[in-house]
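[1] Dropping a prediction and its sequence here:
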Amino acid sequence: MNLRDAISIVEAEGLPGAFFGKPEHDYADSTVIHRGDNGWIVYVTDERASVVPTGTSHFTNESDALDDFISRLRDLKKYNDLSKKLFGH
């Protein structure tokens, strides 16, 4: 997978909370992918916009990082959809 593919998937599937590149500050319930000094980093934030330490992964190549990024976004969408169905919010 490449960046163009990932952007297309996010847009086509309406995946929530996606950030390509390190934002100036973190946002609540988001998934971020960015290039670090030693490769690619994918992480998630919680409802208070804090980085979840156990939700941070490091990759040596872009394709694996993007696969993980899209997988996390899809899981979040499934969770949000189920939560709306069960609890109405």
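    Sure thing, it's come through.
[2] Every contact and neighbour count from this point should use C-alpha atoms.
    Will do.
[3] List the residues that contact residue 40.
    By C-alpha atoms under 8 Å, 6 or more residues apart in numbering, the residues touching residue 40 are 33-34, 58-62, 65.
[4] Out of these, the closest to residue 5 would be?
    Minimum distance to residue 5 across those is 11.8 Å, recorded for residue 62 (C-alpha to C-alpha).
[5] What residue, apart from its backbone neighbours, is nearest the closest one spatially?
    residue 40 (6.3 Å; C-alpha to C-alpha, 6 or more residues apart in numbering).
[6] quick one: which helix or strand includes that neighbour?
    Secondary structure assignment for residue 40, by DSSP states H and E: strand 39-44.
[7] try this one next to it:
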Amino acid sequence: MRIICVEKLKDYILNEVRENRENEVVLRQENDKWIVYVTDERASKVTNSQGTYEDEEEALNNFIKRLRAGKILREL
């Protein structure tokens, strides 16, 4: 959360149970695995965007990487 605040990253769902929204990065824990994926402008999961991790740290690293990429794209 510190990285998200300091770097002013936005548009994400962090292990929250709710409907997907447009253009978000999602991190969820399901059945002892961590799932990371992105949604498109229609709030649908982007095909082939899902990564599945057994290690929480790996999932968090991928999640932050995707949030940073989204910030770069928004700033272009």
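    Arrived safely. What you see is a predicted model; the values in this text were computed from it and never measured.
[8] what's the TM between chain one and chain two?
    Between these two chains, after superposing, the TM-score reads 0.94 (TM-score structural alignment, normalised by the length of structure 2); 76 aligned residues with a C-alpha RMSD of 1.0 Å.
[9] Could you identify the residue of structure 2 that aligns with the residue nearest to residue 62 of structure 1?
    Residue correspondence to structure 2 (TM-score structural alignment): residue 40 of structure 1 is matched to residue 34.
[10] Just give the nearest non-adjacent residue to the residue nearest the centre of structure 1, would you?
    When C-alpha atoms, centre = their mean is applied to structure 1, the residue found nearest the centroid is residue 31 (2.6 Å). In space, and not counting its chain neighbours, residue 31 of structure 1 is closest to residue 44: 4.4 Å by C-alpha to C-alpha, 6+ apart.
[11] In the strand holding residue 40 of structure 1, which residues are buried?
    40-44 (16 or more other C-alpha atoms under 10 Å).
[12] Quick one: residues in contact with the helix or strand following it.
    Next along the chain after strand 39-44 of structure 1, taking DSSP H and E as the criterion, comes strand 57-59. Here strand 57-59 of structure 1 makes contact (C-alpha under 8 Å, 6+ apart) with 39-43, 65.
[13] Where in structure 2 does strand 57-59 of structure 1 align, residue-wise?
    Under TM-score structural alignment, the match for strand 57-59 of structure 1 is residues 51-53.
[14] So which bits of the matching stretch are buried?
    Applying 16+ other C-alpha under 10 Å to stretch 51-53 of structure 2 flags 52-53 as buried.
[15] which SSE is the aligned partner of residue 76 of structure 1 in structure 2 in?
    Following TM-score structural alignment, the counterpart assigned to residue 76 of structure 1 within structure 2 is residue 70. Assigned by DSSP H and E, residue 70 of structure 2 belongs to helix 56-75.
[16] Could you list the buried residues of that helix?
    By 16+ other C-alpha under 10 Å, the buried positions in helix 56-75 of structure 2 come out as 59-60, 62-64, 66-68, 70.
[17] Need those residues in CSV (columns: distance to residue 12 of structure 2).
    Shown next, in CSV, are the buried residues of helix 56-75 of structure 2 (distance: C-alpha to C-alpha, whole Å):
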residue, distance to residue 12 of structure 2
59, 14
60, 12
62, 13
63, 9
64, 10
66, 10
67, 8
68, 11
70, 10
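[18] Great, nothing more from me.
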